[in-house]
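What follows is a predicted protein model with its sequence.
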Amino acid sequence: MLDAALRKALVGAARFLPQLTQRAEAALVADHQPITGTGNLYGHGGTRFWLNVAVAPNHLPETLDSPAFVDAANELAAVFFEDAPFHADYSGNVEVRLVQGAPTENSSWGDAHTLRIFPSGLVMLQWVLRATPLPDGQPGFELSLDEIVAVLRRVYALAHSPQFAATHRRRRWVRRRFDWRVGLSPSISDAQGSAFWRRLSSVVPLPERVPTRQNPHCPFDGYAAAAMRGRKVTDSVEDTFRPALQELFTSSGFSGRVSQAVAAALAEPAAAHALGTPNREITAG
């Protein structure tokens, strides 16, 4: 509401002081530009199921000089990956891309957890989810909702860290808020075509009705993108990710007590357990 009121006031002032008004709008009104750099959030076509999580300031900040940005990006990755080794897949003044684990000759894009950090303040995580083939030769895979929530919690902590704030300089007068995006691969590819995830596992109750024929779906810009924009920095994990998880369920065919299932998953302490790293190739069937 404040942004809308500011824009209305600035429109009126523009008739009298156009140049001053343009500078005031750039300084005071959130533009949501950094989050537009996420691109495709559903990530179909690889051999792994990816959870994509992005966070950015709600305004285009002042950027650091290149050496300071690269150093800040590596410090942020060290916080995120904790004690796990990681390496730079690409490092420059427009992006630093850091991958968990040591580089290998046979590794390819999307095989390992990847953190992409931009001077605009945008941080994108591509997390490789563990996937379990369904029993009795049923087509498809089962993913862990607990793992998904654990990753969301870790990125939430990252966004609230001083290392995240150090990757850019926010404008002085803009209210500090976060723009979020969350996406999940509906399927992976193999020699037979596409194989979809069909089930979710969790220590908490899931929605009452599980889809049997509907393929899961993820929008290009992630789940509930509009509701995930302009979130308060003081919003809890539950308030921040509730819209995205609710749409993940409903757009993938789940129904019956969806809101209760999302609330239980986000409130479950077990979701904060240590996250493992998948070490085997996923194959369909």
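Here it is on my side, so go on. Residues are numbered from 1 along each chain as shown.

contacts and neighbour counts: CA atoms only from here.
Noted.

Excluding chain neighbours, give the residue nearest to Thr240 in space.
Distance criterion CA to CA, 6 or more residues apart in numbering; nearest residue to Thr240, sequence neighbours excluded, is Arg231 at 6.8 Å.

residue contacts, the one you found?
Applying CA atoms under 8 Å, 6 or more residues apart in numbering to Arg231 gives the contacts Arg177, Phe178, Asp179, Trp180, Thr240.

Over to Arg116?
Arg116 neighbours (CA under 8 Å, 6+ apart): Glu95, Val96, Arg97, Leu98, Val123, Met124, Leu125.

C-terminal to the helix or strand harbouring it, what's the next element?
Assigned by DSSP states H and E, Arg116 belongs to strand 114-117. Note on strand 114-117: by DSSP H and E, the next helix or strand toward the C-terminus is strand 123-128.

and the next element down the chain from that next one?
Later in the chain than strand 123-128, the nearest helix or strand by DSSP H and E is strand 131-133.

what helices or strands is whichever helix or strand comes after that next one leaning on?
Using DSSP H and E, the helix or strand that follows strand 131-133 in sequence is strand 141-144. For strand 141-144, the packing partners by 3 or more CA pairs under 8 Å, 6 or more residues apart in numbering; DSSP states H and E come out as strand 131-133, strand 193-201.

of the ones you listed, which approaches Ala9 most closely?
With CA to CA as the measure, strand 193-201 is the member of those nearest Ala9 (48.4 Å).

I'd assumed Ala24 was in a strand, is it?
No: read with DSSP: H, G, I helix; E, B strand; the rest coil, Ala24 is helix and lies in no strand.

That one: neighbour count?
14 (other CA atoms under 10 Å).

swap in Val149?
Using other CA under 10 Å, Val149 has 22 other residues around it.

what sits against Ile117?
By CA under 8 Å, 6+ apart, the contact set of Ile117 is Ala73, Glu95, Val96, Arg97, Val123, Met124.

Included below, for side-by-side comparison, is a second structure:
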Amino acid sequence: MRIVITGKEGQVATALKTAASWTSTEVLALGRPEIDLEKATNLTEQLAALSPDIVISLAAYTNVDKAETDSDRAFAVNRDAAHALGEATANLNIPIIHMSTDYVFDGLKPQPYDESDPTGPISVYGRSKLAGELAVANTNPNHAILRTAWIYSPYGKNFLKTILRVSREKDELRVVSDQVGCPTSADDIAGAILQIAERLRSDPSPRLRGIFHVAGAGECSWAGLATHIVSTAEEITGRTTKVNEITSRELNLPANRPSNSRLDCSKLLNLYGFRLPDWKRSSRKVVLKLLTGNDR
């Protein structure tokens, strides 16, 4: 299987390249300067030259707070580029997997969100990602849109790595406790994408197309995740760091976040036959890998 991915430097892209290296899957990662999705004029021809079996749409504008004052670029990347990829893959008659986010919801539902729940993003970032979902769905029916949440990994910038770094510098941390979600390992997402891609390529069933929630099993607050990270690190370093819980209002960030980002992944299990591992297990592996080089 030959996969083309857009957004070659992101967490999931890096994890996907690593995961594919252990399989017979060939991954071609595209980004600037090879391709500029904000100025995509001959995308069908560019993709056709690479002869992919499937395209994985990972490129995204992800600076949630900056998007509040940079909405034009957020929509250019998250909506318009997604639309161009949807059109190009439809022209080539190949499937597309498009990554989306829990931020398409308003966070007011008391239970985990499933794929049939009404959307209602409360930030520019969330609105741009929802627009991207619609763009892909409207241009290529042969799609799987994967909503995930709270991504962490050994790669790039993310909450887990930030907590590890700051906990080495400070004895106490202040972390939000009134937002709850499903922390998700980029490595686990990559494994899921490879399984989904293979099924889409080999099975034309309409049931395998549409929107799916793909997130780590279990749930916690940001403060709960931070506590788990520093507790795991303490086993290795012996250093104790206290996590103090605060509210989102105290943090006072420019963009609103959903207070409930929990995603129900039952549809993925029922139709694809697997679920992602528990967030505690996967986050522990990442912490150990970063601190010791060993993820066992």
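Looks like it came in fine. Here the structure is a predicted model, which means the values were calculated and not measured.

where does the TM-score land?
The TM-score (TM-score structural alignment, normalised by the length of the first structure) is 0.31; 151 aligned residues with a CA RMSD of 6.3 Å.

By neighbour count, which of the contacts of Arg116 of the first structure wins?
Sorting the contacts of Arg116 of the first structure by how many neighbours each has (other CA under 10 Å) puts Val123 first, at 30 neighbours.

Quick check: closest non-adjacent residue to that residue.
With sequence-adjacent residues excluded and distances taken as CA to CA, 6+ apart, Val123 of the first structure is closest to Ile117, at 4.6 Å.

Likewise for Ala15 of the second structure?
Nearest non-adjacent residue to Ala15 of the second structure, counting by CA to CA, 6+ apart: Asp187, 5.1 Å away.

element containing the one you found?
Element membership of Asp187 of the second structure, judged by DSSP H and E, is helix 186-202.

Output the contacting helices and strands for the helix or strand following that helix.
Toward the C-terminus, helix 186-202 of the second structure is succeeded by strand 210-213 as the next helix or strand (DSSP H and E). With contacts defined as 3+ CA pairs under 8 Å, 6+ apart, the packing partners of strand 210-213 of the second structure are strand 143-148, helix 266-272.

Next SSE downstream of the first one?
Spelled out, it's strand 143-148 of the second structure. Sequence-wise, the next helix or strand downstream of strand 143-148 of the second structure (DSSP H and E) is strand 151-152.

again, but for the longest one
Sequence-wise, the next helix or strand beyond helix 266-272 of the second structure is helix 279-292, with elements assigned using DSSP H and E.

in that next one, what counts as buried?
For helix 279-292 of the second structure, the neighbour count (16 or more other CA atoms under 10 Å) marks Trp279, Lys280, Ser282, Ser283, Arg284, Lys285, Val286, Val287, Leu288, Leu290 as buried.

hang on, the earlier thing: any idea which of the contacts of Arg231 of the first structure has the most stuff around it?
Greatest neighbour count in the contacts of Arg231 of the first structure, by other CA under 10 Å, goes to Trp180: 29 neighbours.

how near is that residue to Arg242 of the first structure?
As judged by CA to CA, to the nearest Å, Trp180 of the first structure and Arg242 of the first structure stand 12 Å apart.

go on, Ala261 of the first structure?
Distance, Ala261 of the first structure to Arg242 of the first structure, using CA to CA: 10 Å.

can you give me the strands for the stretch 51-200 of the second structure?
Secondary structure of the stretch 51-200 of the second structure by DSSP state E, counting those that start in this stretch: the strands cover 54-57, 96-101, 143-148, 151-152, 172-176, 180-181, 184-185.

Kindly report the same for the first structure.
50-57, 86-91, 96-100, 114-117, 123-128, 131-133, 141-144, 177-184, 187-190, 193-201, 231-232 (DSSP state E).

Now render those strands as TSV, adding distance to Leu152 of the first structure.
Formatted as TSV, these follow (distance: least, CA to CA, whole Å):
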stretch	distance to Leu152 of the first structure
strand 50-57	7
strand 86-91	20
strand 96-100	17
strand 114-117	14
strand 123-128	10
strand 131-133	17
strand 141-144	13
strand 177-184	9
strand 187-190	20
strand 193-201	16
strand 231-232	15
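
To Arg23 of the first structure, which of these lies closest?
Smallest distance to Arg23 of the first structure across the strands of the first structure (CA to CA): 19.2 Å, for strand 50-57.

Mind giving me the packing neighbours of that closest one?
strand 123-128, helix 145-159, strand 177-184.

and with 6 Å instead?
With contacts taken as 3 or more CA pairs under 6 Å, 6 or more residues apart in numbering; DSSP states H and E, strand 50-57 of the first structure sits against strand 123-128, strand 177-184.

a markdown table for those, including distance to Val155 of the first structure?
Listed next are these as a markdown table, based on distance: least, CA to CA, whole Å:
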| stretch | distance to Val155 of the first structure |
| --- | --- |
| strand 123-128 | 8 |
| strand 177-184 | 10 |
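
How many neighbouring residues does the residue nearest to Asn244 of the second structure when sequence neighbours are not counted have?
Distances taken as CA to CA, 6+ apart place Arg174 nearest to Asn244 of the second structure, at 4.8 Å, with adjacent residues excluded. A count of nearby residues for Arg174 of the second structure, using other CA under 10 Å, gives 15.

The residue lying closest to Leu251 of the second structure once chain neighbours are set aside - how many residues pack around it?
Nearest residue to Leu251 of the second structure, sequence neighbours excluded (CA to CA, 6+ apart): Val176, at 7.5 Å. Val176 of the second structure is flanked by 20 other residues according to other CA under 10 Å.

again with Ile151 of the second structure
Using other CA under 10 Å, Ile151 of the second structure has 21 other residues around it.

my read: it touches Thr184, true?
Yes: the pair Ile151 of the second structure / Thr184 is scored as a contact, 4.9 Å apart, by CA atoms under 6 Å.

Just give the closest residue to Gln154 of the first structure, not the sequence neighbours.
That one is not Gln; residue 154 of the first structure is Arg. Spatial nearest neighbour of Arg154 of the first structure, chain neighbours left out: Phe80 (7.5 Å); criterion: CA to CA, 6+ apart.

how near is the one you found to Ser91 of the first structure?
Using CA to CA, Phe80 of the first structure is found at 17 Å from Ser91 of the first structure.

Can you report how many residues lie near Pro67 of the first structure?
Neighbour count for Pro67 of the first structure, taken as other CA under 10 Å: 11.
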